[in-house]
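In: The following comprises the amino acid sequence and a computationally predicted model.
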Amino acid sequence: MNKTPLTVNGAEKLRIELHRLKTVDRPSVIAAIAEARSHGDLSENAEYDAAKERQGFIEGRIKEVEGKIANAQIIDPRLLDADGRCVFGATVNLEDMESGQAVTYQIVGEDEADIKENKISISSPIARALIGKYAGDIAEVQAPGGVREYEIIEVRYI
């Protein structure tokens, strides 16, 4: 299987989620199943059906998170030596050439992407346009409304 890039913070969030799933969610759903079983007839027991469905979801998510952690290539942006190039994990300050608006993004893995936190996926159009470029370069991003140009102001590894 191919390794999936993940930042140190992203890997830690997955580990925390896995711990919660195994130590909190799994035991609570097992208790809910036991409680529903104690009510007798399982053929028309909606509580039992809902608890079993939730258990299936939790077990599936545990397998998914374990797989992501096992196949992760954890990259610490602070340890990168990319000579000012935009690479995975880099935090990039940009300026929209049309509006002059400044924006900052960190290029992260698929599972870590969260636009509210200014974290964009390595496979997003903006990240693909930035990869390999340096401060002072212009990145052309194919957006739904047409091509947008961003000037790279600064590349940091934090």
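Out: Structure's in. What do you need?

In: C-alpha from now on. contacts and neighbour counts both.
Out: Noted.

In: for this structure, which residue is closest to the average position?
Out: The residue lying closest to the centre of the chain (CA atoms, centre = their mean) is E112, at 1.6 Å.

In: And the lengthiest strand in the chain, what does it pack against?
Out: Ranked by number of residues, the top strand in the chain under DSSP state E is strand 146-156. Strand 146-156 sits against strand 91-96, strand 138-143, with contacts defined as 3 or more CA pairs under 8 Å, 6 or more residues apart in numbering; DSSP states H and E.

In: Distance from the chain centre to the last one, please.
Out: This points to strand 138-143. 23 Å (CA atoms, centre = their mean, to the nearest Å).

In: May I see the buried residues of that strand?
Out: By neighbour count on 16 or more other CA atoms under 10 Å, the buried set for strand 138-143 is I138, A139, E140, V141.

In: Identify the residues contacting it?
Out: With contact meaning CA atoms under 8 Å, 6 or more residues apart in numbering, strand 138-143 is reached by P125, I126, A129, L130, K133, V147, R148, E149, Y150, E151, I152.

In: Around the first one, how many other residues sit close by?
Out: A count of neighbours around P125, defined by other CA atoms under 10 Å, yields 14.

In: And the helices in the chain?
Out: 8-20, 26-37, 46-70, 125-130 (DSSP state H).

In: next up, a second structure to put side by side with the first:
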Amino acid sequence: MSKAPITAKGAEKLREQLHQMKSVERPKIIEAIAEARAHGDLSENAEYHAAKEQQSFLEGRIKELEMHLADAQVIDVTSVNANGKVVFGATVDLLHLENDTEVTYQIVGEMEADIDNGLISISSPIARALIGKNEGDVTSVQAPGGEVEYEILEVRYE
């Protein structure tokens, strides 16, 4: 099984999330279950069933994060210098050639992708179109609304 790439920053964020779940959220749910159990008859105890459902969801999420961290290949983007070439972890400034707008994306692993914060998955169509290209290159991306062309303005490794 191949290791999934993740940036060092992304791995740290997942570790913090895992720590929060284990040290804060898990004890809260355990306390809620104990409190609901003290109310008596569990067959008709909505609070108990809701807390057990929350516990099940949380434990599943904890296992998922642990699995992803165990299978991750952590890449320190700051130590990468591909001389202006777009590689995993690179932050890329792009110019949308049709409407003359600029966008910035960082190419990251699946688990840390967050389009609202400019983090796009390595497997996304735009990342696949950018990988291997250099500053100044023009690339086209097949988007749901048709083909979109971008010019690569700058590539940073931060």
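Out: Perfect, thanks for sending it. What you see is a predicted model, and the numbers here were worked out from it, not measured in a lab.

In: Quantify their similarity with the TM-score.
Out: TM-score of the superposed chains, computed with TM-score structural alignment, normalised by the length of structure 1, equals 0.97; 158 aligned residues with a CA RMSD of 0.9 Å.

In: So for the residue nearest to the centre of structure 1, what's the nearest residue that isn't a sequence neighbour?
Out: G10 (5.7 Å; CA to CA, 6 or more residues apart in numbering).

In: Contact partners for the one you found?
Out: G10 of structure 1 neighbours (CA under 8 Å, 6+ apart): G109, D111, E112.

In: Please apply the same query to E59 of structure 1.
Out: R26.

In: and it, what pairs with it in structure 2?
Out: Counting by TM-score structural alignment, E59 of structure 1 corresponds to E59 in structure 2.

In: any idea how far that match lies from M67 of structure 2?
Out: 12 Å (CA to CA, to the nearest Å).

In: E25 of structure 2 now?
Out: For E25 of structure 2 relative to M67 of structure 2 (CA to CA), the value is 19 Å.

In: Compare these two and say which is more crowded by neighbours.
Out: Between E25 of structure 2 and M67, counted using other CA under 10 Å, the more crowded position is E25 (16 against 11).

In: can you pull the contacts of I75 of structure 1?
Out: P5, L6, T7, V8, G89.

In: now swap in S123 of structure 1 and tell me
Out: Here S123 of structure 1 is in contact with E110 (CA under 8 Å, 6+ apart).

In: switch the cut-off to 10 Å
Out: If a contact means CA atoms under 10 Å, 6 or more residues apart in numbering, then S123 of structure 1 has I107, V108, G109, E110, A113, A129 as its contacts.

In: any idea what it aligns with in structure 2?
Out: Under the alignment (TM-score structural alignment), S123 of structure 1 maps onto S123 of structure 2.

In: I120 of structure 1: neighbouring residues, count only.
Out: 24.

In: ok so, going back, turn the helices and strands packed on strand 146-156 of structure 1 into TSV, including distance to R85 of structure 1.
Out: Output for those, formatted as TSV (distance: least, CA to CA, whole Å):
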stretch	distance to R85 of structure 1
strand 91-96	10
strand 138-143	13
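
In: closest one to Y157 of structure 1 among these?
Out: Ranking those by proximity to Y157 of structure 1 (CA to CA) places strand 91-96 first, at 6.1 Å.

In: neighbouring contacts of that closest one?
Out: Defining contact as CA under 10 Å, 6+ apart, one finds that strand 91-96 of structure 1 is touched by 77, 85-86, 100-108, 118-120, 127, 130, 134-136, 138-139, 148-158.

In: same thing but at 7 Å, please
Out: Identification of contacts with strand 91-96 of structure 1 by CA atoms under 7 Å, 6 or more residues apart in numbering yields 101-107, 149-158.
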